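Asks: A predicted structure for the sequence below; I have some questions about it.
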Amino acid sequence: MTVADAAKEASTTAKAAAGAASHAGVPAHFTMTEDEIIAKFPNRLRSFDLFRKMGSPRHIVAPMVDQSELAWRILSRRYGADLCYTPMFHAKLFSDDNLKYRNEQWQTNDEEKPVIVQFCANDPDILLKAAKLVEGQADAVDLNLGCPQRIASRGHYGSFLMEDWDLISRLIRKLHENLEIPVTAKIRVYEDVEKTVAYAKMVEAAGAQIITVHGRLREQKGHKTGLADWDKIKAVKAAVKVPVFANGNILYYEDIQRCLDATNTDGVMSAESNLYNPALFSGKILPTWQMAEEYLEICKDIPTKFAFIRAHMFKLFRYSLPIHTDLRQQLGTAKSLDEFWSFVRDMKSRLIEDSKKEDAMVFDPENVETDAFGYRKYPHWICQPALRFEHDKVHSQSKRLLNEALVEKTSDKPADESADNAPCEFVSKDVPESDAKRLKITVE
């Protein structure tokens, strides 16, 4: 037999074995057994060993494009964040020989552990190439399976892989069989709870050592955003053997424990609420300028893109900029760290004066007033979740009331936080049409 014939026969045998394995219930792309993987990576942590090594994190900062950069992660850790994810990185751009994208996007240091690096991808080999570049710096690599934005549809990644379970399995398995550090995944739910559970179990079987469940459908974005479904998250947690993080519906510090109690999950992840209140996980009620000053101090030592800084400032001062409109332009045109500092100093001076005015809202952080629907009445200079209400003089409703009407069976849940760092509008389907037309509530 020639060498070529031997190679051909070996290839045929391998394909037949793979086909038999797939037919027996093991996907063909599972080229190694779990015992073989453990032997290959004896020091790689699995499941709850990984969770415990990271300090059993309960408070997790979500991966947010252009927003969960190193400087923001450092700030968040000062105020109770136990674990931070990087922004979602595009695996192909990240692994490109042109280092521009990677150098602009990826920063870390020895003090910020634990950290998980998230990638979006649709090619297992490219994903592995990108993951190898952070292998010695991250605690794990996460696969983004939740992004619902149009760009993800065009690029065929994120939640738009939900119809291709085989590809998702191959992506995760590629890392599980070839990476020195664990692979994790962040998913969305389906309308059907059984399908959601089956999906999560497939992700687990492929090798994901932690699963984050964003309790919204892929379609729940923009004007269709509503509540995250904690019941589906709870069902996933009951069905898998790896740690599960819950994502969605966190407005206030107290919502964290409510979510843990309702879902039995191991930790709670926050996206938008962390951006508007980086002290969320500490339970502290702090002025916006304090957070802005601390962030800019960090940026003195951690070079940060001005676009990132500007976006954070707009969110922190979300309720004050409509009052001090001239400062909005100052922020929008800032082109240096000194100019951002100038903006914050000017805003701080204005806000301190606002707090001293005779008609200023009396604010006692130990006894915060709430409206009839449970929303807290914070003055505009205090960090707070971003809710915007638009209504006429006759009908004054609350998003919490609408949410309770929408999900009567879980009416004890808090109102939602926005998904995937995008403005979202919501109108309850169960409110009479006449009322729904009069009321639009937006969460950003």
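Replies: The structure has been received and is ready for your questions. In this text the structure is predicted, and so the values were computed from the model without any measurement.

Asks: from now on I want contacts and neighbour counts done on CA atoms only, so please keep to that.
Replies: OK.

Asks: and the closest residue to residue 317 other than its chain neighbours, how many residues sit next to it?
Replies: Spatial nearest neighbour of residue 317, chain neighbours left out: residue 288 (6.5 Å); criterion: CA to CA, 6 or more residues apart in numbering. A count of neighbours around residue 288, defined by other CA atoms under 10 Å, yields 27.

Asks: so residue 288 touches residue 316, yeah?
Replies: Yes - contact criterion CA atoms under 8 Å: residue 288 and residue 316 qualify, at 5.9 Å.

Asks: what segments of the stretch 301-444 of the chain are strands?
Replies: 387-390, 424-426, 440-443 (DSSP state E, counting those that start in this stretch).

Asks: adding distance to residue 170 and mean neighbour count, write those strands out as CSV.
Replies: Formatted as CSV, the strands of the stretch 301-444 of the chain follow (distance: least, CA to CA, whole Å; neighbours: other CA atoms under 10 Å):
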stretch, distance to residue 170, mean neighbour count
strand 387-390, 40, 14
strand 424-426, 33, 20
strand 440-443, 36, 21
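
Asks: structure two is appended below for comparative analysis:
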Amino acid sequence: MARGKLEGYEFWKWIGAPRYVLAPMVDGSDVSYRMLCRRYGVTLCYTPMIVASSFLWDSAYREEVFGTAEEDKPLFAQICGDDVEAMVKVAKTIEKSCDAVDVNFGCPQKYAKRAHYGAYLQDEWDLIRKIVSTLHSCLEVPVTAKFRKQFSTDRTVGLARLLEESGAQVICMHGRTRKQKGAKTGEADWEEIRIAREAVHVPFIANGSIRSLEDAEECLRITKADAVMSGEGLRRCPALFYSPSSLSDIDSSFSSSSCWSVGKPFSEASNGHTRGIGYALEYLDLCGKYCTPLDVVKEHVHRMLLSDLTTPAATFKSFDTKRGRRHWAKGKEEEKTRSLLETHWDVREKMMDAHSVEEVRDLMGMLKGRVLTDTPPPPRPARHEPQAEEEDGLDGSILFGEEEASCSNEGAEDELFSGDY
């Protein structure tokens, strides 16, 4: 049955009234990871942020940044830029492969400032209006928009209303300003999200400070939003929105995956480290089905093994992957978690040198065996003294060549990381 162009809540209901959303993240919301998160409760996914100018002239970038599958639904494809004509061309190219085209007005990264897009358009309301209204009139699918808390409540509300008036059929708001990133992230302002949400009449997604399912439900309660989005939270734990009581709802078609043990998923083991390995193995199986760049694969595996997933809050407080820095909260016992890749240093080094997804999968199988049998790693050579390890960053991010990453696309990314979690 032909759909036609739906708007507002009619469109929202058509895509299933999603409640839990995976944020757009540069190198973080690839199709394989989207499918993994969908297995564990995510009901709407965004593509990585697509830079319109690069998409038009760089075929390699185009192939890498946008990929999907028939079962990858519902899906919002996010684009960014300041050239309306270029953005329309990109949107027209991808609209038949997604359910909506989203415009990023929230990325706070330096590269967004240099290229003039994302949160660095937030003071140019005429341009924002032109971008959204033009896409709304030209596309066969709805246009949506993602933005950040402004520097005053009046401006936050004003921008939300501007987006709605210009034709945005769904609005997502990140509860931090563009200056709140990296070490200055702070907590998202859910109250400001609530105020903006009450000022508009289209479906609204709340984003920021989502570290657990409990956080998600509390955010929905406070903000009155229709859905809640997480970026870095889901990147660390793809089952962030998953409730064990819903195990029967999981697709039995992947129950034979290498990460499943007798009668239950390896991911459900009580040990947080083994759950992380389980998620990594599931993801690697999906990477065999969907084409995923190897550097993206390694980065996802790295993040899923960052720390003990039995303490979600500690995952974020103990490690900050921005430029390999570690923020360690002295004296707080619950935050003294250790990364598996810190302990099993040899696996980390071999993963750095791996040339295929299969090699990474074999390494995860070896790591799984060690953890389940309490087998320690081999002794570190002299060059792996503790001080040298700290200089590298206990999260291994320098070793993995991580610079400014995900905008989550802001998530949440992605900001490394603006705090889209």
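Replies: Thanks, I have it. Fair warning: this is a prediction, and the values are worked out from it, not measured in the lab.

Asks: overlay them and tell me the TM-score.
Replies: The TM-score (TM-score structural alignment, normalised by the length of the second structure) is 0.75; 329 aligned residues with a CA RMSD of 2.3 Å.

Asks: coming back round to it: just give me the match in the second structure for the residue nearest to residue 317 of the first structure.
Replies: Counting by TM-score structural alignment, residue 288 of the first structure corresponds to residue 276 in the second structure.

Asks: counting by contacts, list what the host helix or strand of its match packs against.
Replies: Secondary structure from DSSP states H and E places residue 276 of the second structure in helix 272-287. Helices and strands touching helix 272-287 of the second structure, by 3 or more CA pairs under 8 Å, 6 or more residues apart in numbering; DSSP states H and E, are helix 31-39, helix 294-304, helix 357-372.

Asks: now the terminal residues of stretch 61-80 of the second structure, how far apart.
Replies: 14 Å (CA to CA, to the nearest Å).

Asks: distance between it and the chain's centre?
Replies: Chain-centre distance of stretch 61-80 of the second structure: 14 Å, with CA atoms, centre = their mean, to the nearest Å.

Asks: again with stretch 283-301 of the second structure
Replies: The answer for stretch 283-301 of the second structure is 15 Å, by CA atoms, centre = their mean.

Asks: list the contacts of that stretch.
Replies: Contacts of stretch 283-301 of the second structure with the rest of the structure, by CA atoms under 8 Å, 6 or more residues apart in numbering, involve 27-28, 30-33, 35-36, 64, 235, 257-258, 280, 351-352, 355-357, 360-361, 400.

Asks: what is the burial count for residue 100 of the second structure?
Replies: As a burial measure, residue 100 of the second structure scores 25 neighbours (other CA under 10 Å).

Asks: would you mind finding the match for it in the first structure?
Replies: Per TM-score structural alignment, residue 100 of the second structure is aligned with residue 140.

Asks: distance check, its match against residue 234 of the first structure.
Replies: Distance from residue 140 of the first structure to residue 234 of the first structure, by CA to CA: 24 Å.

Asks: so residue 88 of the first structure, which of the three states?
Replies: What DSSP: H, G, I helix; E, B strand; the rest coil gives for residue 88 of the first structure is strand.

Asks: strands of the stretch 151-300 of the first structure, start to end?
Replies: For the stretch 151-300 of the first structure, the strands defined by DSSP E, counting those that start in this stretch cover 183-188, 211-214, 244-247, 267-270.

Asks: how close does the longest one sit to the second structure?
Replies: Mean deviation of strand 183-188 of the first structure relative to the second structure after superposition (mean CA distance after the TM-score superposition for the first structure): 0.3 Å.

Asks: now the contacts of stretch 283-301 of the second structure: which count as buried?
Replies: 27-28, 30-33, 35-36, 235, 258, 280, 351-352, 357, 360-361, 400 (16 or more other CA atoms under 10 Å).
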